[in-house]
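In: Based on what follows, work out the 3D shape:
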Amino acid sequence: MTGRWLVIGVLLALATGCGEASSAPERRTPEDPAALPTEVPGAEGLVRSTEPVVVSDDGSGPMLCFGGISFGDPPSCSGAPVTGWDWSAVGDVSEDGGQRWGSYVLTGTFDGTTFAVEEVSQPDPEPDEWDFEILCPTPDGGWQVEDPARSTQDDLGAAMNTASGLPGFASGAVSTPDGEPGPDDPAQTVFSLYVVGDPAAAEAAIREVWGGMLCVTEVERTDDDFEQMQGEVIEAEVPGMSQVGGNLDNQLEIVVFHDDSSIQRWADQVYGEGVVVVESNLQPVG
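Out: Okay, here's the model as predicted:
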């Protein structure tokens, strides 16, 4: 999910129907488990960073930051040496206390220990990308406010607080009826709520405080499930990880600097296929 929705229960950036509520997905112990790499896997051929990466140089040489970034001026981080780097050619360089750094889109090769740069470009302004979908069918006659007197900003806040306290709460988001980013007017807002268990019971609880548009969808994993898995993944020290947390597809999403599918195989064997999705920043060119 990308875009600027107000969302409850989403990714953590690493800077340093009816049913019963689920427990966290059981960790599997396969007879021949896929090993979690101890280092960031190397890439074959030419690759490009799909998201900007920080390159920093404290005087010992340029370093690409993909883990343990401490944001500030200047940043400190761990990562990999960069070859073919020319500070005079990249533009938009910050300097402080003898350290230089900047954020760039890199193209080159990565063998797991060193990034050999072939092309450096400035990040484009982030485009407005909307891929959110309201999962409930559009009601007959279109989306309508049920009770205008209980459709204020305070009422929406009360609905979110109530939702986050439900035993089967997974996540929530607000949008327009067309799935566009949440409007300023709560009366034009659809509150999408994802729960484990009985959607009707969750809807009844929200309706006690919210008279606006509402979509309640049953999913498999709660926010507590994701919190437990998130902690396990952080403890496992997935190499090159920059973000981890639940997404609106009810999956645990792990963002890493590069994955050659070995991290995804590990996650599939530990949690089952489709529970965890690993997103690699580096992607093949062409």
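
In: For the rest of this, base every contact and every neighbour count on C-alpha atoms.
Out: OK.

In: could you list every residue that touches Asp92?
Out: Shown in contact with Asp92 (Cα atoms under 8 Å, 6 or more residues apart in numbering): 102, 122.

In: got the contact list for the helix or strand containing Leu64?
Out: When elements are assigned from DSSP states H and E, Leu64 belongs to strand 63-70. Strand 63-70 is touched from outside by 14-16, 53-57, 75-82, 115, 239-242, 256-257, with contacts defined as Cα under 8 Å, 6+ apart.

In: One more: stretch 163-174?
Out: Contacts for stretch 163-174 (Cα under 8 Å, 6+ apart): 5-10, 21-22, 160, 181-182, 189-197, 202, 206, 219, 221-224, 248, 250.

In: Now, those that are in helices?
Out: Members of the contacts of stretch 163-174 lying in helices (criterion: DSSP state H): 160, 202, 206, 223-224.

In: Would you convert those residues into a markdown table that also reports distance to Glu119 and neighbour count?
Out: Listed next are those as a markdown table, based on distance: Cα to Cα, whole Å; neighbours: other Cα atoms under 10 Å:
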| residue | distance to Glu119 | neighbour count |
| --- | --- | --- |
| Met160 | 45 | 22 |
| Ala202 | 52 | 23 |
| Ile206 | 52 | 25 |
| Asp223 | 41 | 24 |
| Asp224 | 43 | 18 |
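
In: and for comparison, fold this next one:
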Amino acid sequence: MARSIAGRARGVAVLVVVTVPVVVTVLVVAGCATPGAEKVREGGALGAAISSTFMTEASGSVIERDGQTRLCFGVLQSNPPVCGGGVELSGWDWEAVEGKYEAHAGVRWGDFTVTGAYDSDAETLAVVSTGPIAATPTTDPRGPILPSRCPAPDGGWKIVDETRASSEALHAATGTIMSMEGFGTMWIDRSEIPTVPPGTDTLEEMRLDAVHAGLSILNVGVRSDPASAEERIRDVWGGALCVFSVAYTATELNARVQAIVGDPRRMTEQQIMTVGPDALTGVITVQVVHDVDGALQREMDQQYGPGAVVVSSILVPR
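Out: Model (predicted):
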């Protein structure tokens, strides 16, 4: 599966990144937390730490199946849904929670925000309070916009050759770029494309998309000569273009991602939810349920160098 985020609506930044197969296919619902946790340690033989508990808050899908209730940060979409990764809940009471839920074929599920005490040793969240997931804040109607790496040229971004500035040409250009030696990353900044007024006829919107296709700023990072790469891209693309140097290739990032998710121990013990490279920086981000004492981050730093891989936890002390 390619690690990519593609937008079909005009004005949505298309993150093409690299053709990185992502083994983890679950959808993460990120949790919320604030710093300043209370961490409890219990000493065992010779004073060894045998448990670690802290208060936390997270949002996700609560699914009860086969007598077990879990807060799921990844959900396999089916009817009823299946938990694709998360933590077991203790003290969950469907009759006491605030919010709606569904039931089918012996399974109950719903979306909630849960506050509780997380035991990282038992991987269990003891419920203290629950509530519905907060409404998603209003976002830019054009979708997420990834900024161009290059400053705007004198006179602003313009179409160089209208005969090679169509949606078809853009598609051809992306194919050419991804086949180039030294290809590292690629994304499209559509911030220069005028926003279509609400209520615009669908056919008119499609016409405007075609007219302004060349204002899509194609950003390309290569570990080779940028000037030579730009000359080759210009053979097929006459729209806005930004070519720059990077210190990595897509192939290298792909191999690194595969090495991270290919370790069964990490996938089970660390509960890796998502992994993939950042298009703008090449940094690989790994999201886990909880990185106990920062162990996985230290492992990544030792293996790849500080800053090359960034590990984040969904469950963090609040």
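
In: of all the ones in helices among the contacts of stretch 163-174 of the first structure, which two lie farthest apart?
Out: Pairwise distances across these (Cα to Cα) peak at 19.5 Å, for the pair Ile206 and Asp224.

In: Over in the first structure, tell me which residue corresponds to Asn219 of the second structure.
Out: Residue pairing (TM-score structural alignment): Asn219 of the second structure is matched to Ser192 of the first structure.

In: got a list of what the spatially closest residue to that match that is not a sequence neighbour touches?
Out: Nearest residue to Ser192 of the first structure in three dimensions, chain neighbours excluded: Cys215, at 4.7 Å (Cα to Cα, 6 or more residues apart in numbering). Contacts for Cys215 of the first structure (Cα under 8 Å, 6+ apart) come out as 134-136, 190-193.

In: between the residues you listed, which is closest to Pro125 of the first structure?
Out: Nearest member of these to Pro125 of the first structure, counting by Cα to Cα, is Ile134, at 26.9 Å.

In: Okay, strands next: where are they in the stretch 51-200 of the first structure?
Out: Secondary structure of the stretch 51-200 of the first structure (DSSP state E, counting those that start in this stretch): strands located at 53-57, 63-70, 76-83, 94-96, 99-110, 115-121, 169-175, 190-195.

In: By neighbour count, which bits of the third one are buried? Give me those.
Out: Buried residues in strand 76-83 of the first structure, counting neighbours by 16 or more other Cα atoms under 10 Å, are found at 76-77, 79-83.

In: chain center to that strand, what's the gap?
Out: 23 Å (Cα atoms, centre = their mean, to the nearest Å).

In: for the shortest one, same thing?
Out: Here the centre of strand 94-96 of the first structure is set off from its chain's centre by 29 Å, with Cα atoms, centre = their mean.

In: List of residues touching it?
Out: 73-74, 100-102.

In: against the second structure, where does it fall?
Out: Going by TM-score structural alignment: strand 94-96 of the first structure matches residues 102-104.

In: Average offset of that stretch relative to the first structure?
Out: Aligned to the first structure and superposed, stretch 102-104 of the second structure gives a mean residue distance of 2.1 Å (mean Cα distance after the TM-score superposition for the first structure).

In: Surely Gly211 of the first structure touches Asp154?
Out: No. Between Gly211 of the first structure and Asp154 there is no contact under Cα atoms under 8 Å: 11.4 Å.

In: So between these two, which is more surrounded?
Out: Gly211 (21 against 13; other Cα atoms under 10 Å).
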